[in-house]
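> quick check, what structure comes out for this input:
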Amino acid sequence: MTEFRSPDQEMQRFRRRVVVALLFILSCFAVLAGRFYYLQVVRHEYFHTRAEDNRIALLPVVPNRGTIADRNGKLLARNYAAYTLEINPSQVRRLDETIDALSAIIDIQPRDRTRFRKILEESRNFESVPIRTRLTDEEVARFVAERYRFPGVEVQARLFRDYPLGAVASHMIGYIGRINDRDLQRIEERGETANYRGTDHIGKSGLELSYEAELHGTTGFEQVEVNAGGRAVRLLDRQAALPGNDLELTLDIELQQVAERAFGDRRGALVAIEPNTGGVLALVSMPTFDPNLFVDGISTKDWQGLNDSPDLPLLNRAIYSAYPPGSTFKPFMALAGLAAGKRTIEQRVPDPGYFVYGGHRFMDHKARGTVDLHESIVVSSNTYYYQLANDLGIDGIASFMRQFGFGERSGIDVPGEAEGVLPSPEWKRERFRKPEQQRWYGGETISVGIGQGYNAYTPLQLANAMAIMVNGGRVFRPHVVRHVVNPRDGTRRAVESEPIRQIPLNPKHVAAVRRAMVEVNKTGTGARAFAGAPYEVGGKTGTAQVFSLRGQRYEEGKVAERLRDHSLFVAFAPAEAPTIALAVLVENGGFGSQSAAPIARQVIDFHLLGRKQDDPAPEDAAGAESQ
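This is a model prediction of the structure:
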């Protein structure tokens, strides 16, 4: 018998199903509505910001780097705009194939590939890396026509640093280079990460390094609306970058060029200072190098050529290399003897051509009977200063010389300055480990008195000490920058040129030493170099041993070139009111009158007369000063 379902029961069952389905649908809508409310109301600000970030890109605007000019406005470091072909490694799958394809459109040399690989190793993966710089307009046009083939490759307009005089004054000016990991760490430590966004280069040496904070400027930004492909649609807002400050130097670049030419192919250094301000007029280290090589990343070949050269062109000899001062130390020893009361200006002392101490005979090159202070400087008597050193003692010498900046950094605004060595018992105890090496011996004091022994000073220290002597004992901090100039409003901030301390020198003592130094260039060891000069100039020649002769006679022609004595000369001019004090060192140049003094003559001629004299004939070695 067939069972029939009740219509009422079926209807009730259907209605229950409809209610359940309706409740399920309503629940889903409730969940969606809740989710919509959460996203649109509760998290509105968050997602609005995210959406804006996707729509708006914040791009850094790199500031113009400040320029560097000499005291007469001659530009030594400047900027210029050029196009660069850059690859973003994170957006390029087959890097080598892409570069090969690009080379069919734009000339890419092996050195460009080598530099690209080197920069790529130092860069973060999301940064664009230049494969070619300084593109011509024609090269830019060829690439733009086929840009669609190269995703991740762009042509960018960049500012480049340029040093128009090339190798001139390069050790002082320095150079910039691409930012590496060490630079990034220093930037982060200073809390300047935001200010270096978009910046690829930073000062690496010289003034470019020491004045980086002034030269860099302040980074700006642009708010740009972008499409889904990341391309700019329109500019929404812009905060302009503030250019870096310009540097105006105390340096006279023409004087610098005269000095560098005077050295020729010889190694050495020259520092010239304004005695009344501490401003550096010339700072020469030879040989030199072209800083433009470093701007785009120096090639391996160029780097090896500089780094492996036996002449060490990257070494700043003017402020870093320390040398025995030789007889240029004697004018300061004379002042020390007068100040300590160990000598008087007129006092004559025996000069038999040697001095005996502890059974050892310290030799001079000539016996003179007796000499006074004036003659001791003019003829460069070693015996006079052997005796004086013994009378003063090492502590007396060290305490007096320290006042002139010997053995300590001057604080010049060019980085890399060395302390030098002002010998003393305390220095020796710190320098050596073994007790027998730490002991100070009296015989060592005798050698210190003539600028030998442990004495070692930079050309900067010698020039600065000479400037202090001739300005009456006022100690300035040597500086190369005279003004920091704001390019926006032209305001100039002077670098401090007030004396930092005063040495209590007796004017009569200083005058006596200065008279003797003037006579050096009239009838003494510097006479040949300054023959016919239409001005009076004070000076002192010096010769510094490179190695010990061990009692043998020095014969220059029989000694290897790099083992010959160093040639030194210190000077001031004009004698009555000095406007320049300088120190010259020629490595392995022999007697001071032979190499260093003629260079000083050319520099002083140009400084006082505005012209360059021909090199005087070198003085015969037989008439030169003692070591």
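> can we go C-alpha only for contacts and neighbour counts from here?
OK.
> wait, Ala467 sits on Ala577?
No: if you go by Cα atoms under 8 Å, Ala467 and Ala577 don't touch, sitting 11.6 Å apart.
> so these two - more neighbours on which side?
Neighbour tally, Ala467 and Ala577, criterion other Cα atoms under 10 Å: the higher count belongs to Ala467, 33 against 11.
> quick one: contacts for that one?
Residues in contact with Ala467 (Cα atoms under 8 Å, 6 or more residues apart in numbering) are Ile273, Glu274, Pro275, Asn276, Gly278, Phe572, Ile580, Ala581, Leu582.
> nearest to Tyr323, of those residues?
Tyr323 has its nearest neighbour among the contacts of Ala467 in Leu582, at 15.6 Å by Cα to Cα.
> quick one more, to check against the first:
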Amino acid sequence: MFKRKKTDPELFIKAPQTDLLISPGPGRSGRLKRFFSSRFSIIFICILLIFAVMLGGTASLQLQAAQISQENNTTTVSRQYEEVADRGDIYDSEGRLLATTVKKNMLYYADADLTDDELNAVLLKLAELLDYYEIDYGHAIDDYLDLSSMKFAMSQDAMIYWQENSNYLGLKALPDGKTESATDTLYVKETPQVFYNYLCQTKFGISDQYNELERKKILRLRFEIYLNNWLFQQGTPVEIAEDLPDSLVTILNEQNYIYQGVVTTKESVRQYSEDAQFLAPVIGYVGQITSDEYKTLSSQGYGVNDTVGKAGIEAVAERYLHGTNGLSNYNIWTSDEDQGEFYTETDNQAAVAGGSVKLTINMDIQKAGTYKMAQMIDYLNNDDEFTDFPKSTGSAVMLDLKNDGAVLAMINLPTYDPQAFIDMDTDEEAEAQVENYLSDDDGLPMINRAIQTSKAPGSTFKVFTALAILSNGVADASSTVNCTGTYLVDGMTFDCLGKHGIVQLDKAIAYSCNTYFYTYGSALGIDRLWPTLKDLGLGEKTGIELYGETAGYRPSRDLKASLYKDPSNQLWYAADTVQTSIGQGLNSYTAVQLARAVGAIATGYLTDVHVIDEITASDGSVLQKADGEPTAIDYDESDLEPIRAGMLRMTTDPESTAYSTFVDASYLSAGKTGTADTVLDGYGMTNDGIYICYAPYDDPQVAIAAWIETGARGAYISELARVMFDTYFGDTDYSDFGITQLPGVSAEAYSPTNAD
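Purely as a prediction, here's the structure:
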């Protein structure tokens, strides 16, 4: 802004003109000679000089007085406010925007050193202007006093306690026998009407010249300012309204000598794209900094009103996304209306925007898989057998095996809409959504199931058991077992899903023969199985950048001993090995662990799982770039190849359960189905469906692990993998499968009582 200069006519004082009447006489030179030779003339000249000095002094005093008067009446308050830096953007792998920062017009009010009468007059003008533009303002008082019904908005005891708080009114308890009064400045007001009158008449000096509606408008704004009075008096403007239209901002700025104390700014606000809800547990959300967070981050330049990441990438990459706040001048007019002047903003310190994060996620695959999973869950939720159970949930992960485990998709249902956390202060529906997200103990939409929930892998685990069997020489690819449908160990009978007859490894995998793995798993033993699981990263955190990853459980003698108090239950039995070998028992892994492990079976390498591809500063410089390297697993190809062949047979043998899913696919994939029995407390026995796979078979590029809880089977989950593969290979554009709203996004609780 530039200084506006004015020309005041009073600053130019004209000297008085005097007509001297001189009689005609000698010529000019003679008259002058005679004049200066006269004694009276000399005296006259001296008098004129004295008069001139006196006149000059008077004019000088008038000039100085005018200047002093102007300076006193036009002093402008010039302060600085913190300019919040734009938060960095978040993109998917193709550069599609998922989270950004937008600017919205904000209205603040700063201390202009006005009297109560002056301030109330200005605030009424401001309130009426805001009403004309239908802008919400001044709702702070609604938490204390309902101005419509004239009732306290909280209990009387709570209201009295607040009035006694020294940080606010600091009033004393009303003595017994003393009548409360609106004009009394010492004692609490126990009734709403007296409290209202006290605020208007005594606290804020709102004149009786205003009608009742005008008084309430003024009170709303005065109370908003009063709740922030300490900061207000220190020069920090108080927020009055947000989302002002540009036309209103123009009026306030052009007529700011009328609206003294008004400050308009543009504030950075987080905004999530509609696609963000497909990836919410990965992206996360932001919120206002808490006191504990401020204690930690204040030394890094954070302010008390800053926004910080609360979950997901928003939290993980906080130090990159946040940026550096700046300082900007603001100027307000005093009570002398348009006699003020603006100061040039030479002392501003520009804010530096945060860095941008590019994810490895491909939103086409993410959305295709999410829509398909939502369709499948909807079907299961309407299954009569499970309508009394909690609604189904699910997760799926696709890893890029050619790019060291870059996460191409990480699906979680139910999910949530991160935009609700931005809108909840001004939108009741968004507030209800957030309340449900945080309280839904059945659906748990806020968690990232793919890394935070571990489950029994069911029969998908058999491929890992197979690697331990082959690598330890317990059996080879041609070794056979005669499956009669049952298996006895320690006097206990364990069932197979069928009577498969003579089976070897590839058939055992394709037909999911329990008997084969009971037999060779028992011969292997838990002590030789455990190291293979460790080599495949099962039961260990992958190291993905996201917070909250769980390691799950990898079965062992020590683990069992640590889980049970009864010494007899702490011992490891042969039956435990039998259960473990088919993916039950103490096996518990996350979807991301299973995807990584099946990728290792496919390639012989354990990938460095990551979801952040690159972080760049606002100037374009690269701050971080994914550069991990896969780690070779120490297993012979002769042991890995028979397992791959069995997984291929799972998708190509007409007798296998995944055949119908992939019969017409343009690529060859290898997979393994699994169905894990699960007991839900208070509901009974159900089952989870799991599927792990990779493609193409002869040149593995991607690996998938997916499951759906409550009522699903592994073969059913293979349909989800087919959709994700097809989208990856470009065989089809993704479909929404008729899904109009993702599970968990609405404000409706994700629980049995709300089942369709």
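> tabulate the contacts of Ala467 of the first structure (JSON lines), appending secondary structure.
Output for those, formatted as JSON lines (DSSP: H, G, I helix; E, B strand; the rest coil):
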{"residue": "Ile273", "secondary structure": "strand"}
{"residue": "Glu274", "secondary structure": "coil"}
{"residue": "Pro275", "secondary structure": "coil"}
{"residue": "Asn276", "secondary structure": "coil"}
{"residue": "Gly278", "secondary structure": "coil"}
{"residue": "Phe572", "secondary structure": "strand"}
{"residue": "Ile580", "secondary structure": "strand"}
{"residue": "Ala581", "secondary structure": "strand"}
{"residue": "Leu582", "secondary structure": "strand"}
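> and those residues as a markdown table, adding distance to Thr49 of the first structure and neighbour count?
Converted to a markdown table, the contacts of Ala467 of the first structure look like this (distance: Cα to Cα, whole Å; neighbours: other Cα atoms under 10 Å):
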| residue | distance to Thr49 of the first structure | neighbour count |
| --- | --- | --- |
| Ile273 | 59 | 28 |
| Glu274 | 60 | 23 |
| Pro275 | 62 | 30 |
| Asn276 | 61 | 21 |
| Gly278 | 56 | 27 |
| Phe572 | 69 | 32 |
| Ile580 | 64 | 27 |
| Ala581 | 65 | 32 |
| Leu582 | 64 | 31 |
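> wait, which of those residues is closest to Tyr196 of the first structure?
Of the contacts of Ala467 of the first structure, the one sitting nearest to Tyr196 of the first structure (Cα to Cα) turns out to be Gly278, at 33.7 Å.
> where's the aligned partner of the closest one in the second structure relative to Cys46 of the second structure, distance?
Correspondence of Gly278 of the first structure to the second structure, assessed by TM-score structural alignment: Gly405. Separation of Gly405 of the second structure from Cys46 of the second structure (Cα to Cα, to the nearest Å) stands at 104 Å.
> swap in Val702 of the second structure?
Applying Cα to Cα, the value for Val702 of the second structure to Cys46 of the second structure is 109 Å.
> and Arg644 of the second structure, by the same measure?
123 Å.
> kindly report the same for Asp378 of the second structure.
Computed as Cα to Cα, the Asp378 of the second structure to Cys46 of the second structure distance reads 111 Å.
> between these two, who's got more neighbours?
Higher neighbour count among Asp378 of the second structure and Cys46: Asp378, with 19 against 12, using other Cα under 10 Å.
> which residue packs closest to the match of Gly278 of the first structure, ignoring adjacent ones?
Val609 (4.4 Å; Cα to Cα, 6 or more residues apart in numbering).
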